[in-house]
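A.B. asks: Below is the structure, and that's it, no one-letter string:
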């Protein structure tokens, strides 16, 4: 047998996938089909539909190096607004149905979306609870939801031990999720809320959260990622200070903490820049490397792309965006297919208002009032190739017309 004991006959014994071919060989043929075509080919026969819905096919794609990378984007509260999946190869979009809704809770933001295998996790966040008092105070969430991209359904998983929003998160060894820090601050508030130092690890197979040693300092708004055996927690803010004893202002960290996943101990990451060089950590994206090399870590700051040098603990300028936008905090940064995608959103103007793209206007009605056109707006994505040191632009039209604002939005990459 071509695929051994785990062959397709064991999973789809009652079907003949392709007449004249053994089922394991037929599965290998279908595993080579690009993922965007799966929806069309499911209607060929019951056998093909069962094959494309099987986890075995996705395991086969991983084994033979046929995985494709996609962007998963959540513009707002996932229980109210559908998520979106973007294929950078074809420019096609696909919607993710909203996750289960709690009628008492609303306005979820500062949550984390992370992909593990063929599953997409929505973890924690800050929200408002109609049962709490006062109702205008945000509370942190412990909830964890998982979306199965193979079978296309949501399910509730075990809740975190501590509720947290705006926290660091990373995937370790493809079967463990690590989280640290966070608090209850909502994206609509400039300061305030709680900060915590606790850390937890989630065993995906056992669906269980376990306490880890706390970070030396409480921080929220931090960035997390895993490099080899280490869970890095960068930036964020600690206890807020006040200006003139009235206006609360966040005090941002210039360093971080590193957690050894095997040792279970934290060690300090020294300040990454001197006082006055930068105000805060920008958008961070981690690009996986091949041939056993460490991953490349990039940051979007103002109009620049910076690369992190682990040896010197410094950020070095890599390139400048060719199209000027207010890059932080209005843009998102993510790595796909060895390139960096800078995704623009709405930005805050100096006057504090919201600067939005021009939709254009429809003809005036009988009262002479012109209404905005409810049409999909084009999204211009700037793409940078670190190896070639070249930029290109991608013009696409997302399926939703909801505002894309990155203090509220969350995104991650997934390989399927």
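C.D. replies: Perfect, thanks for sending it. Note that the coordinates shown come from a computational prediction; the quantities given were computed from them, not determined experimentally.
A.B. asks: rest of the way, CA atoms for contacts and neighbours
C.D. replies: Fine.
A.B. asks: could you list every residue that touches residue 202?
C.D. replies: Listed by Cα atoms under 8 Å, 6 or more residues apart in numbering, the contact partners of residue 202 are 176-178, 208-210.
A.B. asks: which one of those residues has the most neighbours?
C.D. replies: Most neighbours among the contacts of residue 202, by other Cα atoms under 10 Å: residue 178, with 23 neighbours.
A.B. asks: ok, it to residue 224 distance?
C.D. replies: 9 Å (Cα to Cα, to the nearest Å).
A.B. asks: shared neighbours of the two, which are they?
C.D. replies: Counting by Cα under 8 Å, 6+ apart, the residues touching both residue 178 and residue 224 are 169-170, 231.
A.B. asks: Comparison target, given below:
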């Protein structure tokens, strides 16, 4: 990376390039070979942190097209398409999706492509494979596999490490095993098991520096406090069932068409669904709540199913809790299979 910008030391030049938004990086590569090397260097992304130009991009994967992810830039209202995950599993779904250490991770899952003759999920009900997308080199790479294959499990990031727990394994039985992944060392470590399991999918959410694992149909949550005693504790939650997201440290649940804020045991309706749909993704981005994709129908009057690419945004803490629309997904549409934030 010599002579990046004439008349400037490379240490200064790399900080100039670090201020350029991520969506323009492919164009910067075309300037020269030295710029191309700089754009694909870890030093550039370290400099982005130092100069305060890191960006939070929304990562989304939907049912259609299969195994394709897109990034959304909320500041510029535009979508960026990533390469297809090079997994051999068709229509990978029911996986865990998180980001940490500047990378997007897609963990476990199984095939949503059902054999019409046997009813099998393309020979893969559950996998332990792990993929990471590195925005520095803009490529997917396999990482060390989980200790246990699983689908429909809780997956969260706690203090930079990935925690997975529960779900179903290859034998199609619910499991209580939990494990933790260190992205720097690329290793999985066994953790204490959940206290109980349940014959339903589970999900995870981090609130107040603690992982909360919820099973569909149960009123209790199992909590992991990394700063407290090892293992999980069982607590009554009183949380409504439905898609969940955290905005400003508070939990929001979509239940029966209403957005409910659940804070310190209190419930408050802050809005209603912008449209009637199922299979959507919901996530907090800054001070906003994003509802993404999904499908409309069928109902008693119309048996057609319409896949959506819509992105609706609500600012729950504002005086006017009205929805506004962002640009729809440019490639993905339909049921949202994975949704997370990536800081780069």
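C.D. replies: Arrived safely. None of the values given here were measured: they were computed from a predicted structure.
A.B. asks: where does the TM-score land?
C.D. replies: Put the two chains on top of each other and the TM-score (TM-score structural alignment, normalised by the length of structure 2) is 0.88; 337 aligned residues with a Cα RMSD of 2.8 Å.
A.B. asks: from the shared contacts of residue 178 and residue 224 of structure 1, which is closest to residue 20 of structure 1?
C.D. replies: residue 170 (45.3 Å; Cα to Cα).
A.B. asks: mind checking what the closest one lines up with in structure 2?
C.D. replies: Alignment note (TM-score structural alignment): residue 170 of structure 1 maps to residue 156 of structure 2.
A.B. asks: So what's the gap between stretch 200-214 of structure 2 and the chain middle?
C.D. replies: Relative to its parent chain, stretch 200-214 of structure 2 has a centroid offset of 14 Å by Cα atoms, centre = their mean, to the nearest Å.
A.B. asks: Which residue, other than its chain neighbours, is closest to residue 276 of structure 2?
C.D. replies: Closest residue to residue 276 of structure 2 apart from its sequence neighbours, by Cα to Cα, 6 or more residues apart in numbering: residue 296 at 6.7 Å.
A.B. asks: Could you do residue 186 of structure 2 as well?
C.D. replies: Here the residue nearest residue 186 of structure 2, using Cα to Cα, 6+ apart, is residue 144, at 6.1 Å.
A.B. asks: for that neighbour, what are its contacts?
C.D. replies: Residue 144 of structure 2 neighbours (Cα under 8 Å, 6+ apart): 129-130, 186-188.
A.B. asks: where exactly do the helices run in structure 2?
C.D. replies: 10-17, 25-28, 33-39, 42-50 (DSSP state H).
A.B. asks: residue range for the shortest one in structure 1?
C.D. replies: Spelled out, that is helix 25-28 of structure 2. Using TM-score structural alignment, helix 25-28 of structure 2 pairs with 38-41 in structure 1.
A.B. asks: What's the average distance for the matching stretch when superposed on structure 2?
C.D. replies: Compared with structure 2 after fitting, stretch 38-41 of structure 1 deviates on average by 1.7 Å (mean Cα distance after the TM-score superposition for structure 1).
A.B. asks: just to revisit the earlier point, which of the shared contacts of residue 178 and residue 224 of structure 1 sits closest to residue 11 of structure 1?
C.D. replies: residue 170 (32.3 Å).
A.B. asks: how deep is the nearest residue to that closest one once chain neighbours are set aside tucked in, by neighbour count?
C.D. replies: Distances taken as Cα to Cα, 6+ apart place residue 225 nearest to residue 170 of structure 1, at 4.6 Å, with adjacent residues excluded. Using other Cα under 10 Å, residue 225 of structure 1 has 21 other residues around it.
A.B. asks: quick one, what contacts the equivalent of residue 225 of structure 1 over in structure 2?
C.D. replies: If you follow residue 225 of structure 1 across to structure 2 using TM-score structural alignment, you land on residue 205. Residue 205 of structure 2 makes contact with 154-156, 211-213, 244-246, according to Cα under 8 Å, 6+ apart.
A.B. asks: In CSV, list those residues along with distance to residue 118 of structure 2.
C.D. replies: Below are the contacts of residue 205 of structure 2 laid out as CSV (distance: Cα to Cα, whole Å):
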residue, distance to residue 118 of structure 2
154, 29
155, 30
156, 34
211, 38
212, 37
213, 33
244, 35
245, 37
246, 40
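A.B. asks: hmm, back to that, give me the distance between the residue nearest to residue 186 of structure 2 and residue 176 of structure 2.
C.D. replies: Remark: distance between residue 144 of structure 2 and residue 176 of structure 2 (Cα to Cα) = 21 Å.
A.B. asks: ditto for residue 70 of structure 2
C.D. replies: Distance of residue 70 of structure 2 to residue 176 of structure 2, computed by Cα to Cα: 32 Å.
A.B. asks: Which one of these two is surrounded by more residues?
C.D. replies: Taking other Cα under 10 Å, residue 70 of structure 2 and residue 176 do not tie; residue 70 has more neighbours (21 against 16).
A.B. asks: which residue in structure 1 lines up with that one?
C.D. replies: Under TM-score structural alignment, residue 70 of structure 2 pairs with residue 84 in structure 1.
A.B. asks: how near is its match to residue 73 of structure 1?
C.D. replies: Per Cα to Cα, residue 84 of structure 1 is found 5 Å from residue 73 of structure 1.
A.B. asks: likewise residue 143 of structure 1?
C.D. replies: Computed as Cα to Cα, the residue 143 of structure 1 to residue 73 of structure 1 distance reads 19 Å.
A.B. asks: Ok, residue 109 of structure 1 next?
C.D. replies: Distance from residue 109 of structure 1 to residue 73 of structure 1, by Cα to Cα: 13 Å.
A.B. asks: again, but for residue 25 of structure 1
C.D. replies: 35 Å.
A.B. asks: Settle it for me: which of those two has more neighbours?
C.D. replies: residue 73 (21 against 17).
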